[in-house]
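Asks: A structural model of the following input is requested.
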Amino acid sequence: MSLEDIREQKTSKGVYIVIGLLLIGMAGFGTSQFGTGSNASQSALLSTDDAEITMFQYNNAFRNVQQRNPDMDAAEVRQQVLSLLRQRLALADYIQRYPLAASNPQIDDAIRNDITFSENGAFSEEVFRRVIGVSPEIYRRNISNDIAMQALQVAVATTAVVSQAELQPFIELSNMSRDISVAKIARQSFTNTATDAEMENYYEANKTQYMTPEMVDIRYIDFNPSAIAETVVLNEQEMADLAMPDRQVDYLIFSDMGKAKEAYAAAKAGKTVENIKTDFIDAIEDSGDLGRVSRKINADSLIDQVATDAIFSLNAVGEVTQPMDTENGIAFRHWTALLKAPVWQSKTADCRQWMANKIF
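Replies: Coordinates of the predicted model:
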């Protein structure tokens, strides 16, 4: 049998014999590690038809090995614990199939000699019941299984017969070694003869070797309007602007500034906008309703802040603004109605909340 065969044939008779010899290593997982714990930790990690290893038992065994081997890598500890637990599961399954049990005096001695249940140097029934986490009957049954399992381990380890032909390959595997030769060559012994063009060509042909995984730096920002409102600073003018009722406005677009100024003068003299539309019909290119106009413009506003300021400089409904040159022509705005004021017009907190909501 080759050494490679020994590694691959995990189910061979020889491997089972060696596992039997290794079972004694389970002695470190005695009664203090198994058979106790709350129901929340009893999900099965490994199981057979007649036995199982729970997550609670695995966690206890993992801590036990880590404490005894603080320098061992976590992955190595996990591998060792799982290997030992599989061995224990095989024993537990055997004990369930062919029941072995300890006597009551043996169980009593094991409990009384466990320093976990001692108080002031002596066994304490109160401490025992407080620590075990299960009923005394269940704990005694677990102790019985542990004692039976330890007895089975000792029996296997002390009575197993292994032939020299089966043992020799494992001895050779354990004693295997490798001779390694290392040659050190100084970097200064080599000169760089690559040209810039050669290095660029090499880089282009091997770009994937010089790439690193894409990474991003993410920072979360809480856009909470209520929180932002607390940081909004209002002055008296801002509060007055926010509290000012919106205005209903319509418009006229003239073809030239001269006609627009004549129409404005007529409006100032008392002529209605409807009459101006009739008198200047040839000079008016467009007319319509701007709708609701607020004191401060936003993304939905149809006019700029300069035009808005002109509208809010008017003193009474029915007045018109002076003609303004816009991208659509000579604009002439007419204030038609005063809309209802916001209900929060006198509440500073509501003004802050309104400004915060505008961000969204």
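Asks: going by C-alpha atoms from here, please, whenever you check contacts or count neighbours.
Replies: Noted.
Asks: just want to check the distance between Met324 and Gly288.
Replies: Going from Met324 to Gly288 by Cα to Cα, to the nearest Å gives 16 Å.
Asks: compare the two (neighbour count), which wins?
Replies: Met324 (19 against 11; other Cα atoms under 10 Å).
Asks: against Tyr58, how distant is the more buried one?
Replies: Between Met324 and Tyr58 the computed distance is 84 Å (Cα to Cα).
Asks: ok, which stretches of the stretch 1-150 of the chain are helices?
Replies: Applying DSSP state H, counting those that start in this stretch to the stretch 1-150 of the chain gives helices spanning 3-8, 13-22, 55-68, 74-97, 104-112, 125-132, 136-159.
Asks: could you name the helices and strands sitting against the shortest one?
Replies: For helix 3-8, the elements it packs on are helix 164-174, judged by 3 or more Cα pairs under 8 Å, 6 or more residues apart in numbering; DSSP states H and E.
Asks: okay, now Ile311: neighbour count?
Replies: 23.
Asks: tell me which element it is part of?
Replies: Ile311 belongs to helix 305-312 when assigned by DSSP states H and E.
Asks: circling back: what would the helices of the stretch 1-150 of the chain look like in TSV with mean neighbour count?
Replies: Below are the helices of the stretch 1-150 of the chain laid out as TSV (neighbours: other Cα atoms under 10 Å):
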stretch	mean neighbour count
helix 3-8	11
helix 13-22	16
helix 55-68	18
helix 74-97	17
helix 104-112	14
helix 125-132	14
helix 136-159	18
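Asks: the structure of the following sequence is requested for comparison with the preceding one:
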Amino acid sequence: MLEAMRENASGWIIKILFAVIIVVFVFAFGMSGLDTGNDPVMATVNDQVITRAEFEDAFQRAAEGLRKSNPNVTSAQLQSPQFKQMILGELINSRLLLGEAAKLGISASDEEVFAAITRLSVFWNQQGQFDRNLYQQALRGVRMTPAQFEANFKNEYISGKVQDMIRATSQVTPAQARQIYDWVNEKITIDYILSSPAQFLAQTEVTEDEVKKFYNENEDKFMVPEQVQVRYLTFTPKDLATYQKVSDEEIADYFAAHKDSMVQQEQVKARHILIMVKDSDTETEQKDAKAKIDNIYALAKSGKDFAALAKKYSEGPSAPNGGELGWFARGAMVPEFEEAAFATPKGGISEPVKTQFGWHIIQVEDKKEAQVKTLDEVKEDIRQILAEEKASEKVTDLLDQAMDRMVSGMKLDAIGDELGMLAVTSRPMPEKFLPQAFGMTPEAAKVIMAIPEGEAHQTPIAVDGGYMLVEKAKDIPAAPMPLEQVEVLITNNLKQEKATVLAQKAAEDILAKLKAGETDGLEARIKASDPFARNGNVPDLGQSPDLANAAFGAKDNNWLAEPFVTPAGIVVARLGKRIPASNAVWEQQKQAWIAQASRNYENETLNGFMTGLREKASIEITRPDLLN
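Replies: Next up is the predicted model:
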């Protein structure tokens, strides 16, 4: 097929983008050029077969392409059922589209396919011409023959004709695009009266029995997860530097050679309290974490000893040391944490700040301004640098010696004694703390959790800067925190709940009066919001989609039928005014809105068409186990 193309083109340079295009073709259409008729069947679509070999080949090529375009993708993500199901779904779609093309009499000649391939700029040389040598070289790079690629491309080309035909039925008029523009860009204001739970906190009381009852009924919320204690030897330049000797002469020579770079950066000495939570956690877990940090922040601002609070409440590795972080300069912490720490004055406590690890409160104990250092000031820093340089030459040798002894059955304490090192026993910590504490991957943390108590992992664990050998010292089962450790938190939560109930009741009473026309004493409390859009972010009240939807849907300026919960409190509201979308902006952006609306409508139409094909088709996945 397409012999003319393979015979008539000349020399070129491979472009990286070609790998992506190859992946797209194979991802959607598999290796239809392969003879897989004798392979086990993966799925059937009407009377067509998708073989296991075709699926696995499409999976491999898609995975390779994703790794090239996104080096951060993990093996777990590539092996996930969702990724595999997506690949099989595309293979099924290709069969359905090709089947529909056959019914409609849609095909593609070799000449059409030839012309389409030669129009792909990834196959052009520097003169902008199609080149057979580069074409074949690029195909070899992804282990495909021209016949295989051309067969897949032809299928893609035919399916594209069907998709284009479906899309052509769904054109958006300027009037329809304007309706969408007006809907998206319309804004409103509201008039509202806010009942904040904070107004009612002083009226609430929580008894000891209520605290105990809540604790007993919600014990699962106060569980300390399964923890481990490990004994370890670390083989990194930083850890091995302790055992290296550095002379004063070496330090002086280094200082003389690097004097210009010996500048003391601005530094902060701080402690912190961490409540761990991830963006992937549930909304309930997110809210619980924020409530915890807010309560702890209130205690810290009230004058409670920060170090004691950190020991009691912090979930970070520094908790046993009162949250102490020591001195650090810019660039040492994640950006959000750093910004808050350097913005907080000496002796101050930051408001809760969110990072990838969770919610933090930071106490800044001291600050240092940037300055040029003297030899005495940097002597110990230079000693550490030189010691790490010497240690880096010994990491591999010491690790090999330690491994030889471990294989012979020696314990880490004894190995450390023989090598002049110290085997350290960690404090108890849960799995999610291990990566942060030791600089290892989450996968390595799971390996450590699985080590039987009293035994060692027989291969080194990779950590930041080197490796560590690990023994499981102790497994500590999950258990609830003692009541005395969470009593303050529970009390504050219950008071907040009671205050919220009172705020809700007050809002309902206000709404009843307003609807009855009893406005005496309430006019002064009515506030007007700034304009806001349909995304639900109401100025001064926070995110409240229900309130925004009700206000945008209001037919008049009467008070809305019920109070609404917002981050600021319970709100009684009515529509203020509507602010139409700008005509001037529409004229500037008109073509872009028409184009975007058309694309969206085309995609919806195509998705609906594909859904219809799937519903009518006979689809059987004969090897669902391969998707797990």
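Asks: care to give me the TM-score?
Replies: The TM-score (TM-score structural alignment, normalised by the length of the first structure) is 0.37; 185 aligned residues with a Cα RMSD of 5.5 Å.
Asks: take the helices of the stretch 1-150 of the first structure and lay them out in TSV including distance to Asp241 of the first structure.
Replies: Below are the helices of the stretch 1-150 of the first structure laid out as TSV (distance: least, Cα to Cα, whole Å):
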stretch	distance to Asp241 of the first structure
helix 3-8	84
helix 13-22	86
helix 55-68	67
helix 74-97	66
helix 104-112	83
helix 125-132	72
helix 136-159	78
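Asks: compare these and give me the one nearest Ser174 of the first structure.
Replies: helix 3-8 (10.2 Å; Cα to Cα).
Asks: secondary structure class for His334 of the first structure?
Replies: Using DSSP: H, G, I helix; E, B strand; the rest coil, the structure places His334 of the first structure in strand.
Asks: how much space between it and Thr278 of the first structure?
Replies: 16 Å.
Asks: now swap in Leu173 of the first structure and tell me
Replies: 111 Å.
Asks: now swap in Ile19 of the first structure and tell me
Replies: With Cα to Cα as the criterion, Ile19 of the first structure and Thr278 of the first structure are 110 Å apart.
Asks: equivalent analysis for Cys351 of the first structure, please.
Replies: From Cys351 of the first structure to Thr278 of the first structure the distance is 43 Å (Cα to Cα).
Asks: who has more neighbours out of those two?
Replies: Each of Cys351 of the first structure and Thr278 has its neighbours counted (other Cα under 10 Å); Cys351 has more, 23 against 10.
Asks: for Glu365 of the second structure, grab the count of nearby residues.
Replies: Counted with other Cα under 10 Å, Glu365 of the second structure comes out at 18.
Asks: that one in helix, strand or coil?
Replies: Assignment for Glu365 of the second structure (three-state DSSP): strand.
Asks: likewise Lys84 of the second structure?
Replies: Under three-state DSSP, Lys84 of the second structure comes out as helix.
Asks: can you count the residues close to it?
Replies: Neighbours of Lys84 of the second structure (other Cα under 10 Å): 22.
Asks: quick one: the nearest residue to Tyr232 of the second structure once chain neighbours are set aside from Ala308 of the second structure, how far?
Replies: Nearest residue to Tyr232 of the second structure in three dimensions, chain neighbours excluded: Val470, at 4.5 Å (Cα to Cα, 6 or more residues apart in numbering). According to Cα to Cα, Val470 of the second structure and Ala308 of the second structure sit 31 Å apart.
Asks: these two: which has the busier surroundings?
Replies: Val470 (24 against 16).
Asks: so the more buried one lies in a strand, does it not?
Replies: Yes - according to three-state DSSP, Val470 of the second structure belongs to a strand.
Asks: pretty sure it is touching Gln229, no?
Replies: No - contact criterion Cα atoms under 8 Å: Val470 of the second structure and Gln229 do not qualify, at 10.2 Å.
Asks: state the distance from Glu487 of the second structure to Gly358 of the second structure.
Replies: 22 Å.
Asks: between the two, which has more neighbouring residues?
Replies: Neighbours per residue (other Cα under 10 Å) separate Glu487 of the second structure from Gly358, with Gly358 holding more: 20 against 16.
Asks: name the element Glu484 of the second structure belongs to?
Replies: helix 483-515.
Asks: rewinding a little: figure out which of the helices of the stretch 1-150 of the first structure is closest to Pro169 of the first structure.
Replies: helix 3-8 (6.7 Å).
Asks: helices of the stretch 201-350 of the first structure, residue ranges please.
Replies: 225-229, 236-243, 257-268, 273-279, 305-312, 348-358.
Asks: now these as TSV including distance to Gln80 of the first structure?
Replies: Shown next, in TSV, are those (distance: least, Cα to Cα, whole Å):
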stretch	distance to Gln80 of the first structure
helix 225-229	53
helix 236-243	72
helix 257-268	94
helix 273-279	95
helix 305-312	76
helix 348-358	59
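Asks: for those, which one sits closest to Ile132 of the first structure?
Replies: Ranked by Cα to Cα, the member of the helices of the stretch 201-350 of the first structure that lies closest to Ile132 of the first structure is helix 225-229, at 51.0 Å.
Asks: quick revisit: what is the helix holding Ile311 of the first structure packed up against?
Replies: Secondary elements touching helix 305-312 of the first structure (3+ Cα pairs under 8 Å, 6+ apart): strand 329-338.
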